[in-house]
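K.L.:
what follows is a predicted structure for the sequence shown.
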Amino acid sequence: MKFTKLFAAGATVLIVGSTLAACGGNSNSSSGSSKKTINWMDSAEIPTMDISKATDVTSFNQLGNVEEGLYRLGNKNKVENALATSTKVSKDGKTWTFTLRPSKWSNGNKLTAKDFVYSWRRTVNPKTASQYAYLFEGIHNATKISAGKAPVNSLGIKAEGNEKLVVTLDKRIPYFKLLMGFPLFFPQNQKVVEANGSKYGTSS
C-alpha cells in the first residue's frame, strides 16, 4: 500500500536523523553542563511546514519533530498516545472518539478538538489542492469532498467541546491508528494559517 511505504520511509528518515543528531553533540562540553545542544542535519532546506501541502520527506521529518498529533511513533515504531490521552472505538470500528490532553500552541492559544476539525477540512478541501488528500479515503465523505461532490463540513470529524474529538469512517480502516501518527493528520491553528495566507509555513 502506498501509504504504508510512504509512512515507513518517513519513519526511517526520522530514525536516521535522530541518530545523526545524537552524534552531533559538542564533545567539549562538560558532562555536568545544564545546557544541551542538538545539531540536526537534513538532506535539504525545508520546502514547507504547511501540513496540508507538505509532500516530501524533509518537510514531514521536521513536522514530526516540532508538532504532534493524536499519536506518535515511539520506540521500535510502537504507536503511543500523544495529544490523545484515551481512545474509544465502536464495535464496528467506524467511530473513534479521542479525548485530548490540555495543550497550548507556541503562541499561547489553547489547542482544542476544533483545531483538528479545521486542519482535516482544510486538507481535503479541493481549493487547498493537497496532493495527499487521498490518504483521508475511508473517513466519511472525504473522497466526495476532495472531488468537489460534497461540502467540506460534511467530513466525518467533529469536536464535542474542547477536548473530545469524534471521527466517523465509511469503512473499517485496519491501519487507522498508525495513520493518525502521520503529520498530515495533525491539528492546525486556524488564526495562524489565515493570518499568514499563502506564506504560511514557508519561512521561520
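P.N.:
Great, that's in hand.
K.L.:
when you work out contacts or count neighbours from here on, use the C-alpha atoms and nothing else.
P.N.:
Noted.
K.L.:
for burial, what's the neighbour tally of M49?
P.N.:
Neighbour count for M49, taken as other Cα atoms under 10 Å: 21.
K.L.:
with adjacent residues omitted, what lies nearest to it?
P.N.:
Once flanking residues are discounted, M49 sits nearest to G201: 4.3 Å by Cα to Cα, 6 or more residues apart in numbering.
K.L.:
how close does the one you found get to K2?
P.N.:
To K2, G201 is 25 Å away according to Cα to Cα, to the nearest Å.
K.L.:
okay, these two: which has more neighbours?
P.N.:
G201 (18 against 8).
K.L.:
that one and I46 touch, don't they?
P.N.:
No. Contact between G201 and I46 fails when scored by Cα atoms under 8 Å: they sit 9.5 Å apart.
K.L.:
helices of the protein, start to end?
P.N.:
According to DSSP state H, the chain carries its helices in the segments 2-22, 57-66, 113-124, 142-146, 176-179, 190-196.
K.L.:
and here is the other one:
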Amino acid sequence: MKLSKTLSLGATVLASAALLAACGSNRSSSSSSSKKTLTWMDSAEIPTMDLSKATDAASFNQISNTMEGLYRLGKNSKLEKGLATSEKVSKDGKTYTYTLRKSKWSDGSELTAKDFVYSWRRTVNPKTASQYSYLFSGIKNADAIVAGKKPVSSLGIKAVGKYKLVITLERRIPYFDKLMGFAVFFPQSEKAVTKYGSKYGTASKYMLYNGPFKHVGWTGSNLSWKMVKNPYYW
C-alpha cells in the first residue's frame, strides 16, 4: 500500500497540472495574449530538491516537474516514455536493457547513461541516508549495499556507452517498470552534486534539471517560486 501511494503521487500531480494547464490554455486562447501561465498552490514549503533525500509530496511535486527518468507516470499511472526510447527484458525477467534518447541538462551539458548509474549509487549509499533506498531492493546487491556490506560500485546497474543502460535484478519485480517512473530512480548530474556539495538541492540555483521546466526563485526557505520552460528539454 505504501509503495502504491508513493508511485501514484507523481501521476496525480501531473494529471492535476495537465487539467489546470488545459483550463489556462482555453482562457488564453480567447484572449489576445499568447503567454500561458499556470498558477497553483502546494501543501507546504519545499524541504529539498535532492531526489535522493526527498520524502514528502511537496518535494516530489517539484522534482517530478523539473526532472525526468526513463518513464513518466501519466493518467491512471499509465507509463509514458521519458528518456527511454526502447526496453528489452531478458527471458528470466531479471535483466532490463534501456536505450536512451539524446538529451541535455539545463546547462546544456549532455545527459548520458552514466548519470543514472551515479544517481542510483548515490541513493543506495549508506552515507546518503536515503529513506527511500529500500525501493531498490531486488536490484542486484542493493540490500547488501544499503546494509554497508558491499561497495556501491557492485549495484546492478551499468552504462554501456552513452545511451544504453543495463539493470540486473536478483529476482523478478512485476512492478519494476512503474518504479522507473518514480523520482528516486531519476538521473542526477555528478557535476552538480560535486560542485554544490552540501548545498545541492537546498535552493533552485543549486541544481541542474533535465525535465520540461527549470526551478527558479526558491531560496530554501521562501514560500513562492516559479517553474520556467527548460530550453534544453528534448
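P.N.:
Everything's here; your move. Please read all numbers here as calculations on a predicted model, not as lab measurements.
K.L.:
what's the TM-score once they're superposed?
P.N.:
Here the superposed chains carry a TM-score of 0.93, computed using TM-score structural alignment, normalised by the length of structure 1; 204 aligned residues with a Cα RMSD of 1.9 Å.
K.L.:
on that earlier part again, which one of the helices of structure 1 lies nearest to T37 of structure 1?
P.N.:
Across the helices of structure 1, T37 of structure 1 has its closest neighbour in helix 2-22 (9.4 Å, Cα to Cα).
K.L.:
now that closest one: buried residues?
P.N.:
Of all the residues in helix 2-22 of structure 1, those buried under the rule 16 or more other Cα atoms under 10 Å are F7, G10, A11, V13, L14, I15, G17, S18, L20, A21.
K.L.:
average offset between it and structure 2?
P.N.:
Its matched residues in structure 2 lie on average 3.4 Å from helix 2-22 of structure 1 after superposition (mean Cα distance after the TM-score superposition for structure 1).
K.L.:
what's the angle from that helix to helix 57-66?
P.N.:
Angle of helix 2-22 of structure 1 versus helix 57-66, following axes from the mean of the first three to the mean of the last three Cα atoms, to 10 degrees, is 70 degrees.
K.L.:
distance between helix 2-22 of structure 1 and the chain's centre?
P.N.:
15 Å (Cα atoms, centre = their mean, to the nearest Å).
K.L.:
and that helix, what other elements does it pack with?
P.N.:
Judged by 3 or more Cα pairs under 8 Å, 6 or more residues apart in numbering; DSSP states H and E, helix 2-22 of structure 1 is in contact with helix 57-66.
K.L.:
return the set of buried residues in the helix it packs on.
P.N.:
For helix 57-66 of structure 1, using 16+ other Cα under 10 Å, the buried residues are V57, T58, S59, F60, N61, Q62, L63, G64.
K.L.:
now stretch 181-193 of structure 1
P.N.:
Within stretch 181-193 of structure 1, the residues scored as buried using 16+ other Cα under 10 Å are G181, F182, P183, L184, F185, F186, P187, Q188, N189.
K.L.:
which among those gets closest to R122 of structure 1?
P.N.:
When those are ranked by distance to R122 of structure 1 (Cα to Cα), Q188 comes first, at 9.2 Å.
K.L.:
what's near enough to touch that closest one?
P.N.:
I51, D115, F116, Y118, S119 (Cα atoms under 8 Å, 6 or more residues apart in numbering).
K.L.:
likewise S52 of structure 2?
P.N.:
Residues in contact with S52 of structure 2 (Cα under 8 Å, 6+ apart) are S119, R122, T123, T128, S130, Y132, V184.
K.L.:
for those residues, pick the one with the most neighbours.
P.N.:
That'd be V184 among the contacts of S52 of structure 2, by other Cα under 10 Å, with 27 neighbours.
K.L.:
that residue and T55 touch, don't they?
P.N.:
No. Taking contacts as Cα under 8 Å, V184 of structure 2 lies outside contact range of T55: 9.5 Å.
K.L.:
list residues touching both of those two?
P.N.:
Y132.
K.L.:
and the strands in structure 2?
P.N.:
71-73, 79-81, 84-89, 95-100, 103-104, 110-111, 157-159, 164-168, 213-216, 226-229 (DSSP state E).
K.L.:
would you format the ones you listed as CSV with distance to K195 of structure 2 and mean neighbour count included?
P.N.:
Converted to CSV, the strands of structure 2 look like this (distance: least, Cα to Cα, whole Å; neighbours: other Cα atoms under 10 Å):
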stretch, distance to K195 of structure 2, mean neighbour count
strand 71-73, 27, 25
strand 79-81, 30, 15
strand 84-89, 27, 15
strand 95-100, 25, 20
strand 103-104, 18, 18
strand 110-111, 17, 18
strand 157-159, 23, 21
strand 164-168, 25, 20
strand 213-216, 18, 22
strand 226-229, 22, 15
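K.L.:
could I get the ones you listed as JSON lines with distance to A144 of structure 2?
P.N.:
What follows is these, written out as JSON lines (distance: least, Cα to Cα, whole Å):
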{"stretch": "strand 71-73", "distance to A144 of structure 2": "27"}
{"stretch": "strand 79-81", "distance to A144 of structure 2": "30"}
{"stretch": "strand 84-89", "distance to A144 of structure 2": "24"}
{"stretch": "strand 95-100", "distance to A144 of structure 2": "19"}
{"stretch": "strand 103-104", "distance to A144 of structure 2": "33"}
{"stretch": "strand 110-111", "distance to A144 of structure 2": "28"}
{"stretch": "strand 157-159", "distance to A144 of structure 2": "15"}
{"stretch": "strand 164-168", "distance to A144 of structure 2": "15"}
{"stretch": "strand 213-216", "distance to A144 of structure 2": "35"}
{"stretch": "strand 226-229", "distance to A144 of structure 2": "38"}
